[in-house]
Structure formats: structure tokens, C-alpha cells
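1. need a 3D model of the sequence below.
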Amino acid sequence: MFYAIAVISIITLIIFGIDKRKAVKHQRRIPESTLLSLTFLGGTVGALMGMLIFRHKISKRSFLLKFIGIIVMQIILVYLYKKILIG
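-> Predicted coordinates:
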């Protein structure tokens, strides 16, 4: 499980970097839904690193609210997983 999350985080970090590069060059961007989906699927650490390293999406309030919402959902899912399956 750890390796899967590490891989998706690295992929997410790279995708955030690519999107930032495209933004700077005024090229067609990667949809926010893709960035948020990767975040939800386990790339939260990579997304956070991408936002900080590339200074990408940090001033866009709507994106930040969705990002925080994903983190809250992940926390709830982990809590429920531990509560229901582990006891």
C-alpha cells in the first residue's frame, strides 16, 4: 500500500509540474478535475509538494477549497476504515 501511494504521489507531483509549465507557456492546460482526481486517489502528498514547489494553484481559492475537501474526505475514509474493518 505504501508503494502505491508513493508512486501516485510522484506521478501527481510530475503532473502538477507539467501543468505549471503549460500555464507559463500559455499552452492547453491539464484539467483541474484530473489534478483533483489524482489527489483523491492517493496523490495528496505529491499534490501538496507540487503546489509548494511550483507555486501552482496556491492562489486559486476554488481549487484550494476543493483540495481541502478532498483531504477531509480522505481523513474520514481512513477513520471509517479503521473503525469498521479493524475495530
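2. please make it C-alpha for all contacts and neighbour counts, starting now.
-> Fine.
3. now do the SS call for L36.
-> helix (DSSP: H, G, I helix; E, B strand; the rest coil).
4. now the residue nearest the centre of the chain: how far from L85?
-> Note on the chain: the residue nearest the mean C-alpha position is T39, at 2.6 Å, using Cα atoms, centre = their mean. T39 sits 24 Å away from L85, going by Cα to Cα, to the nearest Å.
5. likewise for I70?
-> Distance from I70 to L85, by Cα to Cα: 22 Å.
6. for K22, helix, strand, or coil?
-> Per three-state DSSP, the secondary structure class of K22 is helix.
7. and this one, so I can compare the two:
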Amino acid sequence: MTLLTFVAFGWDKRLARKGKPRLAESVLLMLTFLGGTFGALIGMTFFRHKYAKKTFILKLVLVVAVQLALIFLLKEHLTDQR
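-> Prediction:
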């Protein structure tokens, strides 16, 4: 998932440079949510993509916060099962 998300960020940057229709932000965020967090962060840095767009950064932070909350809840639920 990390690699797929990284490639998606690179592809979207390429489309942006060529002035072609781009991937929806929701696609990039969904890939991030489904396990591509590191790919998104590396892709944003490597391709310098979506870096300056504050609304996207805010949404990305929200996705990561939800991921962390789900991990915490899952951990708590699994440890309470004993």
C-alpha cells in the first residue's frame, strides 16, 4: 500500500505538470488511510506535491489521527479480551 500511494502521488504530480485531469484528493487520502501513510509522506516530500496546500495537509493530519485512534481502540479491545 505504501508503494502504491507513493506512485499515486508521483503520478498526480506528473498529471499536474502536464495540465491534465488529476487524481481526486479523496483518492490520495483514501490510499493514505488504507495503509499508505508512509508512502504519502514520502511521496509528498520526494515529489514536492501537495506540500503548500494547507487544506490537504489538514485532511492528511485528520486521516493519520483517525488511524492512530483506530489502532489505539483496537489495541485496547484486544488486550481487554483476556
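8. so after superposing, what's the score?
-> In this superposition the chains share a TM-score of 0.95, using TM-score structural alignment, normalised by the length of the second structure; 80 aligned residues with a Cα RMSD of 0.6 Å.
9. can you get me a residue count around the alignment partner in the second structure of F67 of the first structure?
-> By TM-score structural alignment, F67 of the first structure lines up with L60 in the second structure. By other Cα atoms under 10 Å, the residues close to L60 of the second structure number 21.
10. wait, doesn't G46 of the first structure sit right on T12?
-> Yes - if you go by Cα atoms under 8 Å, G46 of the first structure and T12 touch, sitting 5.3 Å apart.
11. which residues are in contact with both of these two?
-> Both G46 of the first structure and T12 are contacted by T39, under the criterion Cα atoms under 8 Å, 6 or more residues apart in numbering.
12. which of the two has more residues huddled nearby?
-> Neighbour tally, G46 of the first structure and T12, criterion other Cα under 10 Å: the higher count belongs to T12, 28 against 24.
13. okay, the more buried one and M51 of the first structure: tell me how far apart.
-> From T12 of the first structure to M51 of the first structure the distance is 10 Å (Cα to Cα).
14. repeat for V72 of the first structure
-> According to Cα to Cα, V72 of the first structure and M51 of the first structure sit 18 Å apart.
15. for G43 of the first structure, same thing?
-> Separation of G43 of the first structure from M51 of the first structure (Cα to Cα) stands at 12 Å.
16. neighbours of the corresponding residue of the second structure for I76 of the first structure, how many?
-> The alignment partner of I76 of the first structure in the second structure, by TM-score structural alignment, is A69. Other residues within reach of A69 of the second structure, judged by other Cα under 10 Å, total 12.
17. ok, back up a step: higher neighbour count, V72 and M51 of the first structure?
-> Neighbours per residue, other Cα under 10 Å: of V72 of the first structure and M51, the larger number sits with M51, 18 against 12.
18. quick one: map the more buried one onto the second structure.
-> With TM-score structural alignment as the criterion, M51 of the first structure matches M44.
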